[in-house]
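Asks: This is the structure alone, sequence omitted:
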């Protein structure tokens, strides 16, 4: 029985689907390297890596509770533990709270600035699951939530959040808009039936074009911010590879098939990893 409960809890936090926390991790690590002008030290890397996994897992708990009535009408989500009644709402919320507290305990090892900003990060994370009911582009809210590791990283390294961090957050928001619109394109038919608001529905036939423009805006903003850092050829090669991946995603989503759009979404963490590798590699060889 205990093993069965553990399996359900792991399913609840998407333990077997690491793409979600990887999408959070790479921008946060990139910001750590930028803020520290190079390797920020293993303690901060560990705090942000573990914190990312914990907060993404906590977010899954809250999201599944908030969406349990909607998820039962969507093919892809109908068998999620809370929606299927295998895990109670109370269990999910308690697990989410424990995971969030564990993440906060990690933040307490940093500094006052990072601790203060962690409350704003938590607030945005809690707002997002309900934004899908009221905001025509809830992916923009998710963009803020999934980008908040950037100002948190600067706060942890520099005890402040400079303008650079906010511009990088803006750029990353466009990347989130790109990949989460791809994700929303998978469920568009179901979401239309149940009245869910998503960017894929709001954009209509402009969805593919906006996804590609969002990729472009993400890469252009990050290059613009980091151009003065003299990161060298490795960074620009990485940006070129990331752009090539985005172009490949166009071939996956242009037909708007469920399979193609979901594949594009699942592979997006490689775009973030490529940008991070270019940044970290450039600083290592500087």
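Replies: Received the coordinates, thanks. None of the values given here were measured: they were computed from a predicted structure.
Asks: C-alpha from now on. contacts and neighbour counts both.
Replies: Will do.
Asks: List the buried residues in stretch 11-19.
Replies: 12, 13, 14, 19 (16 or more other CA atoms under 10 Å).
Asks: likewise stretch 163-179?
Replies: Those buried within stretch 163-179 under the rule 16+ other CA under 10 Å are 164-179.
Asks: Residue 250 is in what secondary structure piece?
Replies: helix 233-253 (DSSP states H and E).
Asks: Buried residues, that helix. List them.
Replies: 234-236, 238-239, 241-243, 245-246, 249-250, 252-253.
Asks: Same list (those residues) but as TSV, adding distance to residue 86.
Replies: Converted to TSV, these look like this (distance: CA to CA, whole Å):
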residue	distance to residue 86
234	48
235	47
236	48
238	44
239	44
241	43
242	40
243	42
245	38
246	38
249	36
250	38
252	34
253	34
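Asks: one step back: now find how far off-centre the helix holding residue 250 is within its chain.
Replies: From the chain centre to the centre of helix 233-253 is a distance of 18 Å (CA atoms, centre = their mean, to the nearest Å).
Asks: Next secondary structure element downstream of that helix?
Replies: According to DSSP H and E, the helix or strand after helix 233-253 is helix 258-266.
Asks: quick one: residue 262 from residue 185, how far?
Replies: 8 Å (CA to CA, to the nearest Å).
Asks: who has more neighbours, the two?
Replies: Taking other CA atoms under 10 Å, residue 262 and residue 185 do not tie; residue 185 has more neighbours (26 against 21).
Asks: thought the more buried one was touching residue 255?
Replies: No: the criterion here is CA atoms under 8 Å, and residue 185 misses it with residue 255 at 10.7 Å.
Asks: Pasting the second one now:
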């Protein structure tokens, strides 16, 4: 007697949407969250209040999710040729382009609603943040190191946090000090480090289909470049933190982050895909170390 296997139940729309926004991969939004919250604590000179913590935490999750929607629509033809991304819902057609864009728009509007509860300078910066987030997926087609655009997108929460914490009712950006923009530049180097690790995973596929990345641009200097990016980020963040009045506990967090960066070197030096992906996915702990050092230092004043 022949047994028949019942057909697999297709995933629900909710399941597909959760796959689209990478709900099962929180490392992505944690990479945005820790520097944003660290900047929020620095700007407020301590605990900024639950309102701003909630706004920036939820806003980070929502905007990262919206960015995934835009990215998957822009990359749908490329993703089908890469093993790691071939099963994404937009690429397979399980979620239509229209659905993905509508979901991304809804998530962006929800995030904007949170920003509206802050102040005019933060609201102004949110438009620039959205523009950079939309531009990133297309930067891969024209820039040798599109990770630089991603670095700006993933660091824009820093000046927004300063704007929201320092207040101001005027529609200008005077509330955002130069130190906030300097922290953005410093954080950009961290993004270059971890996203180059990420790009090393897909380098062979990217070369085959013609997508540009920092891993390709750096060539045999990829590992050295990543370590230089880590060193620049940590040195700049440490120097700026000290200039802003942070002390030994902050430096302890920087030291823990530096130790993690050295561990990443042991993972990526042989350029194996699995180890490079492990290094990328663990980067949020490096960011958490800097955030934790900042919070403890300010809390113990």
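Replies: Here it is on my side, so go on. Given the structure is predicted, the values throughout are model-derived calculations rather than measurements.
Asks: What residues in the second structure pair up with the helix holding residue 250 of the first structure?
Replies: Mapped onto the second structure using TM-score structural alignment, helix 233-253 of the first structure covers residues 248-268.
Asks: name the helices or strands packed onto the helix holding residue 250 of the first structure?
Replies: helix 207-226, helix 258-266, helix 269-285 (3 or more CA pairs under 8 Å, 6 or more residues apart in numbering; DSSP states H and E).
Asks: and if we set it to 7 Å?
Replies: For helix 233-253 of the first structure, the elements it packs on are helix 258-266, helix 269-285, judged by 3 or more CA pairs under 7 Å, 6 or more residues apart in numbering; DSSP states H and E.
Asks: Would you mind measuring from the residue nearest to residue 166 of the second structure when sequence neighbours are not counted to residue 157 of the second structure?
Replies: Closest residue in space to residue 166 of the second structure, ignoring its immediate chain neighbours: residue 175 at 6.2 Å, by CA to CA, 6 or more residues apart in numbering. Computed as CA to CA, the residue 175 of the second structure to residue 157 of the second structure distance reads 15 Å.
Asks: neighbour count winner among the two?
Replies: Set residue 175 of the second structure next to residue 157 and count neighbours by other CA under 10 Å: residue 157 wins out with 28 against 20.
Asks: Under the alignment, what does residue 48 of the first structure map to in the second structure?
Replies: Match for residue 48 of the first structure (TM-score structural alignment): residue 56.
Asks: List the buried residues in the helix or strand where its match lies.
Replies: Following DSSP H and E, one finds residue 56 of the second structure within helix 50-74. Within helix 50-74 of the second structure, the residues that count as buried by 16+ other CA under 10 Å are 52-53, 55-74.
Asks: thinking again about what came up before, ok, the residue nearest to residue 166 of the second structure touching residue 165?
Replies: No: with contact defined as CA atoms under 7 Å, residue 175 of the second structure does not count as touching residue 165 (9.1 Å).
Asks: now the aligned partner of residue 139 of the second structure in the first structure: how far from residue 66 of the first structure?
Replies: Alignment note (TM-score structural alignment): residue 139 of the second structure maps to residue 131 of the first structure. According to CA to CA, residue 131 of the first structure stands 10 Å off from residue 66 of the first structure.
Asks: Please apply the same query to residue 155 of the first structure.
Replies: 31 Å.
Asks: was I right about the match of residue 139 of the second structure contacting residue 138?
Replies: Yes: with contact defined as CA under 7 Å, residue 131 of the first structure counts as touching residue 138 (5.6 Å).
Asks: Overlap of the contact sets of these two?
Replies: By CA atoms under 7 Å, 6 or more residues apart in numbering, residue 131 of the first structure and residue 138 have no common neighbours.
Asks: on that earlier part again, next, the contact list for the match of residue 139 of the second structure, please.
Replies: Per CA under 7 Å, 6+ apart, neighbours of residue 131 of the first structure: residue 138.
Asks: where's it relative to residue 276 of the first structure, distance?
Replies: Taking CA to CA, one finds residue 131 of the first structure at 29 Å from residue 276 of the first structure.
Asks: before we move on, what about residue 138 of the first structure?
Replies: Taking CA to CA, one finds residue 138 of the first structure at 26 Å from residue 276 of the first structure.
Asks: Settle it for me: which of those two has more neighbours?
Replies: residue 276 (24 against 21).
Asks: Just give the nearest non-adjacent residue to the equivalent of the more buried one over in the second structure, would you?
Replies: Under the alignment (TM-score structural alignment), residue 276 of the first structure pairs with residue 291 in the second structure. Leaving aside its sequence neighbours, residue 291 of the second structure sits nearest to residue 38 (CA to CA, 6+ apart; 4.9 Å).
Asks: Might one say that that neighbour is in contact with residue 294?
Replies: Yes: between residue 38 of the second structure and residue 294 there is a contact under CA under 7 Å: 6.4 Å.
Asks: What does residue 171 of the first structure correspond to in the second structure?
Replies: Looks like residue 171 of the first structure aligns to residue 186 there (TM-score structural alignment).
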